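Chemist: What follows is a predicted protein model with its sequence.
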Amino acid sequence: MSHWFIAGASRGIGLELARQLALRGARVTASVRSENGRAALQEALAPLGDRGQILIFDTRDAAQIHAAAAEVSEPIDALVANAGAYGPQRQSTLDMDFDGVLDLVNINTLGPLRVVQAFLPLLRQGERPRIAVMSSVLGSMALEGTFNVGYRLSKAGLNKIVQCLADDLKPEGVAVISMHPGWVRTDMGGPDAPVGVEESAAGIIGVVERLTLADTRRFVDYKGAEIDW
C-alpha cells in the first residue's frame, strides 16, 4: 500500500484525508503545526498502529520542516500539501493589512514549497511519486471578483509555483498538480459551504490515486475537473 504524507492534518480536510486513508490501510505520515493538533490526528491514525506517524512543524519555518522530514525513514509515494490559512480581515485593494497578507503569502504560497523541498528526497525514492498542492479556485486569474484579495493573490502565486515545480520535476518522473478542494464545510469554509469534508477528501484521494505524469501541471478540482489557471 502507498505511503502518503499529508501536510496540515490537525483539522478539516487534512484530518479527514488522514482518517480516510487510515481506514483504507494506507501508510500515513501527517503533520500538525503544534501539539494542540496531535490528539485529533492520533485518533484518526489509530487504525494504522505503528504505520501512522505524526510530525510537528510550522510551514513558515524551513528548519522545523527539514528536521521533521529527517524523522521519516520510508519513501513517500504521494504528498498532499494542505496546510494553509485564510488571512486577516482587512485584505481588499482599498483597505489592506499589509503585514497580515505578507504572513499569509508566507504560509499559503511559500509554505507548500518549503514542504515539497524538504520531503522531495523521500518522494524521489517512492513508486510513481505524486504531489498535490491544495490551492483554490479563488487563485484562478480567470475568476472575477474583488473580495479577499490577499487570499486570492496567495493562491495565484502558489499556482505559479506549482506550474514551475511541475516543469522542474517532470524529467524526474514526479507528477505535480494544483487542486481546488471545493468550498468545504470546515472552520475556514464556514457552515454554509455546499461540500462536506468527507466528500472533498474522498475526491482528493481519488484524483491523487489516478494521477500520472501525463496529468502533471494541471489545475483541477476535487472531482478531477479542469480549472482555468
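Modeler: Thanks, I have it.
Chemist: make it CA atoms for all contacts and neighbour counts henceforth
Modeler: Noted.
Chemist: Quick one: residues in contact with stretch 104-116.
Modeler: 7, 59-60, 62, 65, 79, 81-87, 133, 150-151, 153-155, 157-158, 161 (CA atoms under 8 Å, 6 or more residues apart in numbering).
Chemist: in the helix or strand encompassing residue 199, what's buried?
Modeler: Using DSSP states H and E, residue 199 sits in helix 197-210. For helix 197-210, a neighbour-count test (16 or more other CA atoms under 10 Å) marks 197, 198, 199, 200, 201, 202, 203, 204, 205, 207, 208 as buried.
Chemist: Residue 37 - how many residues pack around it?
Modeler: Applying other CA atoms under 10 Å, we find 18 other residues in the vicinity of residue 37.
Chemist: Helices of the protein, residue ranges please.
Modeler: For the chain, the helices defined by DSSP state H occupy 12-24, 38-45, 62-69, 98-105, 111-124, 149-169, 197-210.
Chemist: nearest to residue 217, of these?
Modeler: Ranking those by their distance to residue 217 (criterion: CA to CA) puts helix 149-169 first, at 5.3 Å.
Chemist: want to compare, so here's the second one:
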Amino acid sequence: MGTYLITGIGRGIGQELTRILLSRGDRVIGTVRDPGQVPAEWEAFVKNGRLELLKLDVRDEASIADAASRVNEPVDVLINNAGIIGPDRQSTLNMDFEGFLDTLRVNTLGPLRVVQAFLPQLRRSPQAKIVTISSRMGSLSYAKSDRIAYRASKAAVNKVMQGLATDLAVDGIAAIAVHPGWVQTDMGGSGADISVQQSAAGLVKLVDRLTLKETGGFFDWQGDAIPF
C-alpha cells in the first residue's frame, strides 16, 4: 500500500485512477478545484482516511503552496494529471495567445510547480515516483500542427520531466512523462480509441513497475517507450 498524490481527480483519468487505487487499498490525496466534483460514493473513503481531498488550482502558486502545507506525510507517487486542451483558436496562423499562455500555465508550469511544492514529501518516501500525464501529440517526431498550443505545452512538459529526472536522480526519485492513449473522456471525445478504464489500469501497471532505470523516459499507457 502506498500514498498517491493525484491532481485533477474530479473527472476522467484522474477519477478512474483514484477508483483503482482506493479499491486495492492505497491511500489517495486528490486535488480538485471544486470539492463538490467528487463522486458521492467516495465519502466513505474520506471518512476512513483513505482519501484526502485538497482544493488546488495548478494555475495558482499560492493555492499549490497552501495544499502542500496541509500534507505532513511521505508521498510515494505524484501523478500530475490535471490538464486542459487549450483554446478553440490555436493554429500557428490564427492563435489565441492568451489561451496559449493559459495552456502553458496549466499543462507545463502547473506540473513543475506541484513537484517543487511537494518535493519535501516526496523526499520522505524511500522510492518516490513522479508521473506526468502528457501526450504523444507533443512528440517532436510528429509534424502535425492542429491544436498547436496543446502540442507545444506537452512537448515542453516532457522536457521539464526529463530535466527533473536528471536533477532528482541523486534523491532516488524517478520522473517520467506518459501518453495515456486517445481516451474516451470529455477531452478525448466519445470516438477515442480506448476507455478511461483501460487507460487508467495501464497507467497503474506502469507506475507499479517504474524504477530509476526508466527515469527520464516517455512511455505510453501500455508501458512502451515512445520518442520525444
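Modeler: That came in fine, so what should we check first? Just so it is clear, the structure is predicted and the values come from calculations on it, not from any experiment.
Chemist: Turn the buried residues of helix 197-210 of structure 1 into JSON lines, columns for distance to residue 22 of structure 1.
Modeler: Below are these laid out as JSON lines (distance: CA to CA, whole Å):
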{"residue": "197", "distance to residue 22 of structure 1": "16"}
{"residue": "198", "distance to residue 22 of structure 1": "14"}
{"residue": "199", "distance to residue 22 of structure 1": "16"}
{"residue": "200", "distance to residue 22 of structure 1": "16"}
{"residue": "201", "distance to residue 22 of structure 1": "12"}
{"residue": "202", "distance to residue 22 of structure 1": "12"}
{"residue": "203", "distance to residue 22 of structure 1": "16"}
{"residue": "204", "distance to residue 22 of structure 1": "15"}
{"residue": "205", "distance to residue 22 of structure 1": "12"}
{"residue": "207", "distance to residue 22 of structure 1": "17"}
{"residue": "208", "distance to residue 22 of structure 1": "16"}
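Chemist: Including distance to residue 179 of structure 1, could the helices of structure 1 go into CSV?
Modeler: Below are the helices of structure 1 laid out as CSV (distance: least, CA to CA, whole Å):
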stretch, distance to residue 179 of structure 1
helix 12-24, 13
helix 38-45, 22
helix 62-69, 22
helix 98-105, 17
helix 111-124, 13
helix 149-169, 9
helix 197-210, 8
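Chemist: so which of the ones you listed gets nearest residue 216 of structure 1?
Modeler: When the helices of structure 1 are compared (using CA to CA), the closest one is helix 149-169, at 6.1 Å.
Chemist: quick one on the thing from earlier: quick one, which of the contacts of stretch 104-116 of structure 1 are buried?
Modeler: Buried subset of those (neighbour count, 16+ other CA under 10 Å): 7, 59-60, 62, 65, 79, 81-84, 86-87, 133, 150-151, 153-155, 157-158, 161.
Chemist: which of the buried residues of helix 197-210 of structure 1 lies closest to residue 69 of structure 1?
Modeler: Minimum separation from residue 69 of structure 1 among the buried residues of helix 197-210 of structure 1 (CA to CA) is found for residue 208, which lies at 21.2 Å.
Chemist: List the residues that contact the closest one.
Modeler: Residues in contact with residue 208 of structure 1 (CA under 8 Å, 6+ apart) are 78, 130, 131, 132.
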